[in-house]
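Enquirer: This is a predicted model, with the sequence first.
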Amino acid sequence: MIKIYSTLNYYGDDGWYYDKLSSANACGVYGIRINLCKFSDDKAYDVIQRVISIRNKVNKNIRIVIDIPYPNNKDRILDMNFSGIVKNNEIYHIIADQKLSRQQNLICVEQINSGLHKVGEILIYGDGEGGFEIIAVDGDRITVKALGTFEIGKTKSINLELIKCKVNAWKKTLTIEEPLDFLLSFVESADDVIELHKYIQNGGKVISKVETLKAMDNIEDIVKVSDGVLVARGDLGLCDSVGLYDNFNTIVNVCKKHNKTVLCATDILLSHTNLYIPSRSDIMDISHIISKGCKGIVLNNVNWDYEKTVCYINKIEQRYS
């Protein structure tokens, strides 16, 4: 039977955790994914221990999966000197200097490595809400032309570059004695996976998240050293939206070749949160995921009607697997 994971992206008090875990457990959810992207090691350690404690009261068999945000290839927007509405074909300047000048249309981000970028390159905003075409690169300033009209904000990012974090920044989290599994974000080589294995003290599995075209170039080596692979369609689709279908099938085929588990994530049955019957595109999507042999599905919305969604996935599985 396919394993269904729920995501905890928001964090509340113990009562909130208990309600979410109880609801997921009652409907047969296999595991809980905890996303660490907004936390320090100390805070993450505290959150995980709380979830473990409450999980043990609900059902000790619920698997806890820790999503390690390593590395990150997005630069968060820190500030801007305009309303936030980007207008189609207008010129904007992306800078790393937080002291905004009076020049029009400045967007300040965390950091810039101009040597990585070239004229004609497309930079994606957020989850694909909009984009920019690079028209000039000058030191620590990138000049771009807007591709479409869209709104930007300080809570989202622009796909600029790969910023390597150190796995040992999560040293405390990685030594939790409870058996945990780990999702490793933005894996690009077998060495990334091997490095994480060095720090894990509890025998946990490492599931590599494939999210970049560089990872696709090294997919065979990555799969060999991983316990499983998660097809992270969000960022992978931003890298190559037209090739997402082929990349998905390649990952699945390589995992089958090496007898490794494949999981799939990003916007799965998202329409089912507010529709009794999912959108037809969602139905086709989940049918394809299951028929290709994926063994796990990660739901990325905390507000699921678990009973309805799990029931629907099980029906699709009975038909196509």
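Expert: Arrived safely, thanks for sending. Numbering: from 1, shown residues only.
Enquirer: C-alpha only now, for contacts and for neighbours.
Expert: OK.
Enquirer: would you list every one of the helices in this structure?
Expert: If DSSP state H is used as the criterion, the helices of the chain fall at 14-26, 41-58, 171-174, 190-199, 213-217, 219-225, 233-239, 244-257, 280-291, 306-320.
Enquirer: List the buried residues for the shortest one?
Expert: Looking back up the chat, that one is helix 171-174. Of the residues in helix 171-174, those buried by neighbour count under the rule 16 or more other Cα atoms under 10 Å are 171, 173, 174.
Enquirer: can I get these in CSV with distance to residue 285?
Expert: Formatted as CSV, the buried residues of helix 171-174 follow (distance: Cα to Cα, whole Å):
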residue, distance to residue 285
171, 37
173, 35
174, 34
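Enquirer: Looking at the residues you listed, which one is closest to residue 116?
Expert: Relative to residue 116, the closest of the buried residues of helix 171-174 is residue 171; by Cα to Cα it sits at 30.0 Å.
Enquirer: Tell me the spacing between the nearest residue to residue 150 once chain neighbours are set aside and residue 151.
Expert: The shortest distance from residue 150 to any non-neighbouring residue, by Cα to Cα, 6 or more residues apart in numbering, is to residue 86 (5.3 Å). Counting by Cα to Cα, to the nearest Å, the gap from residue 86 to residue 151 is 6 Å.
Enquirer: right, and residue 33 touches residue 62 too?
Expert: No. The criterion here is Cα atoms under 8 Å, and residue 33 misses it with residue 62 at 10.5 Å.
Enquirer: quick one: the residue most central in space within the chain from residue 239, how far?
Expert: Nearest to the mean C-alpha position of the chain, by Cα atoms, centre = their mean, lies residue 232 at 5.9 Å. Using Cα to Cα, we find residue 232 at a distance of 11 Å from residue 239.
Enquirer: With residue 55 instead?
Expert: Applying Cα to Cα to residue 55 and residue 239 gives a distance of 36 Å.
Enquirer: Equivalent analysis for residue 3, please.
Expert: Distance, residue 3 to residue 239, using Cα to Cα: 27 Å.
Enquirer: which one of these two has more residues nearby?
Expert: More crowded of residue 3 and residue 239, by other Cα atoms under 10 Å: residue 239, with 19 against 16.
Enquirer: Got another one to weigh against that:
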Amino acid sequence: MMRRTKIIATVGPACSTSEQITALANAGADVLRINCSHQSTQQISELIDRIRSVAPSVAILVDIQGPKHRYIGSEQMLHSGALITFALSDIGLSTTTDAREQGIEVGHRVLLNDGRLEVVIEKVGRDSIEVRVVQGGALKPGKGVNMPDTEVTDDLLTAKDRSDIAVARAKAVEVVALSFVQKPQDIEQVRELVGSNVMVVAKIERPQALERISEICAVSDGVMAARGDLGVELPFEVVPAAQHKIARTALTQGVISICATEMLESMTTSTRPTRAEVADVTGAVRDGFDAVMLSGETAVGIDPPHAVEVMARICEAAEKEVVLPNLFADTNPMRAGVTASASALAKRMSADVLLSLTFTGHSALLLAACRPTAPIVAITPSEVVARQMRLVWGLYPVVAERASDLDEAIASALTAARKQQLIGPGNTVVICASRSNPRSNADTIWLHTER
């Protein structure tokens, strides 16, 4: 059985050598993530080169840190009901702009130490805020600061972020993920910096982004349910519903979706996941996410390749019990006309494989968005496109030259799929390609029985 749900593994101290990166790829990682929060710009550049040299077919995702706010004041004990004054600089906000101009208002909550402490703003000064402590406790420097009610107007990108994006563009990585997105304009800003050949994924970790999920999907190549900060800024009991909303909105609009954060967290120190973690990954598969992500489990875990293997086993088992609805075709009948028909034909014929001939990957993406019951073998002449498709649900990219004559192109595509053992004797194959122009959307469907 071909696994449909893709796996992203984070590269870190536990898996950053050439041998360890190769082991991750061999274990089943489709995409390798570089977390810019823990790497200098120079280290990011070197790591990209290392990944390319030992795992050239794997996609690279560069996760931009963004303006993570942290408490940098002195250590203190917050007592419930007490009034406290914070300078804006204490909570990582700009002091050159008036607090009100940064969107800060009376009644807004400030969450500290990953939501363990909570205060509410009662007075807003130019460069300080007075807050009432709702949930007290010890506050230490370096702890995270979240402001779920405030649409922060700080620059989305730090100087380091811009340097990291420049490296990602120069090294032609496949994906850049953007942290703390609040609105569609944030994605458009980064797309101008990264160029048109790199996919941009919006990390949904703020309530403001969740409220605008449809608009953000419309300008993004994908979205990530980043449940770490999202689980701080939202009440924890509504995070599963938010996760489901992110996945289904992405499915409806035909963009990539990723589920992230603490999916197999116990495997950072254990060789076996908890039953709750298995259920969590299974839930993400049932939600229809394109990919599930490992963070600390591989970056600093005791056995990164084993964590990838376990994730793959859970996904494969979950997929046996899941048939996803074709929300994309129902919502986009014109865009999905041919690919939805190919998907429906494959289901009626109990086809073994869908074969997509694609230059840019666009037709294959449309086919995957229909969530067909058969795996999709996507034939492309571009190694860059093939790597990008490693992130997409159900797609198995194969790099092969494309003949100008369509009959020859189909014959060579079938040959390429055979060489990779993706089709075999007796297989029913639904072929989807463009007869009018090799670079246009698919417009024709063929039915092939492999002899």
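Expert: Noted; the coordinates are in hand. Here the structure is a predicted model, which is why all the values come from computation and not from measurement.
Enquirer: How alike are these chains, TM-score-wise?
Expert: The pair, once superposed, lands on a TM-score of 0.81 when counted by TM-score structural alignment, normalised by the length of structure 1; 301 aligned residues with a Cα RMSD of 2.8 Å.
Enquirer: Now which residue in structure 1 aligns to residue 202 of structure 2?
Expert: Correspondence of residue 202 of structure 2 to structure 1, assessed by TM-score structural alignment: residue 208.
Enquirer: My read is that its match contacts residue 188, right?
Expert: No. Look at residue 208 of structure 1 against residue 188 with Cα under 8 Å: they stay out of range, at 9.2 Å.
Enquirer: more crowded one of the two?
Expert: More crowded of residue 208 of structure 1 and residue 188, by other Cα under 10 Å: residue 208, with 31 against 23.
Enquirer: all strands for the stretch 51-200 of structure 2, in order.
Expert: Using DSSP state E, counting those that start in this stretch, the strands of the stretch 51-200 of structure 2 run over residues 59-64, 76-78, 83-87, 109-112, 117-124, 128-135, 137-139, 145-146, 175-178, 199-204.
Enquirer: So for residue 262 of structure 2, which of these sits nearest?
Expert: Nearest of those to residue 262 of structure 2, taken as Cα to Cα: strand 199-204 at 15.3 Å.
Enquirer: Spit out the contact partners of the match of residue 202 of structure 2.
Expert: The neighbours of residue 208 of structure 1, taking Cα atoms under 8 Å, 6 or more residues apart in numbering as the test, are 183-187, 193, 222-223, 226-230.
Enquirer: For residue 151 of structure 1, see how far away it is.
Expert: Counting by Cα to Cα, the gap from residue 208 of structure 1 to residue 151 of structure 1 is 32 Å.
Enquirer: coming back round to it: neighbour-wise, which of residue 86 and residue 151 of structure 1 wins?
Expert: A direct count of neighbours by other Cα under 10 Å for residue 86 of structure 1 and residue 151 places residue 86 higher, at 22 against 12.
Enquirer: and the residue mapped onto residue 86 of structure 2 from structure 1, how many neighbours does it have?
Expert: Matched to structure 1 by TM-score structural alignment, residue 86 of structure 2 sits across from residue 94. Counted with other Cα under 10 Å, residues neighbouring residue 94 of structure 1 total 22.
Enquirer: shared neighbours of residue 208 and residue 188 of structure 1, which are they?
Expert: residue 222.
Enquirer: out of the helices of structure 1, which comes closest to residue 139 of structure 1?
Expert: For those, proximity to residue 139 of structure 1 was assessed by Cα to Cα; helix 233-239 is nearest, at 24.6 Å.
Enquirer: which secondary structure elements does that closest one contact?
Expert: Secondary-structure packing of helix 233-239 of structure 1 (3 or more Cα pairs under 8 Å, 6 or more residues apart in numbering; DSSP states H and E): helix 244-257, strand 261-265.
Enquirer: quick one: the last one aligns where in structure 2?
Expert: Per TM-score structural alignment, the counterpart of strand 261-265 of structure 1 in structure 2 is residues 256-260.
Enquirer: what's the equivalent of residue 126 of structure 1 over in structure 2 in contact with, if anything?
Expert: Aligned by TM-score structural alignment, residue 126 of structure 1 pairs with residue 113 of structure 2. By Cα under 8 Å, 6+ apart, the contact list for residue 113 of structure 2 reads 139, 143, 144, 145.
Enquirer: The second one contacts residue 74, doesn't it?
Expert: The reference is to residue 143 of structure 2. No. The pair residue 143 of structure 2 and residue 74 fails to qualify as a contact (Cα under 8 Å) at a distance of 11.3 Å.
Enquirer: who has more neighbours, these two?
Expert: Set residue 143 of structure 2 next to residue 74 and count neighbours by other Cα under 10 Å: residue 143 wins out with 15 against 10.
Enquirer: The more buried one -> structure 1?
Expert: Alignment note: residue 143 of structure 2 maps to residue 156 in structure 1; criterion TM-score structural alignment.
Enquirer: list the contacts for its match?
Expert: Residues in contact with residue 156 of structure 1 (Cα under 8 Å, 6+ apart) are 76, 77, 125, 126.
Enquirer: From residue 96 of structure 1, how far off is the match of residue 202 of structure 2?
Expert: Distance of residue 208 of structure 1 to residue 96 of structure 1, given as Cα to Cα: 31 Å.
Enquirer: what's the answer for residue 50 of structure 1, then?
Expert: Distance, residue 50 of structure 1 to residue 96 of structure 1, using Cα to Cα: 37 Å.
Enquirer: Alright, calling it a day.
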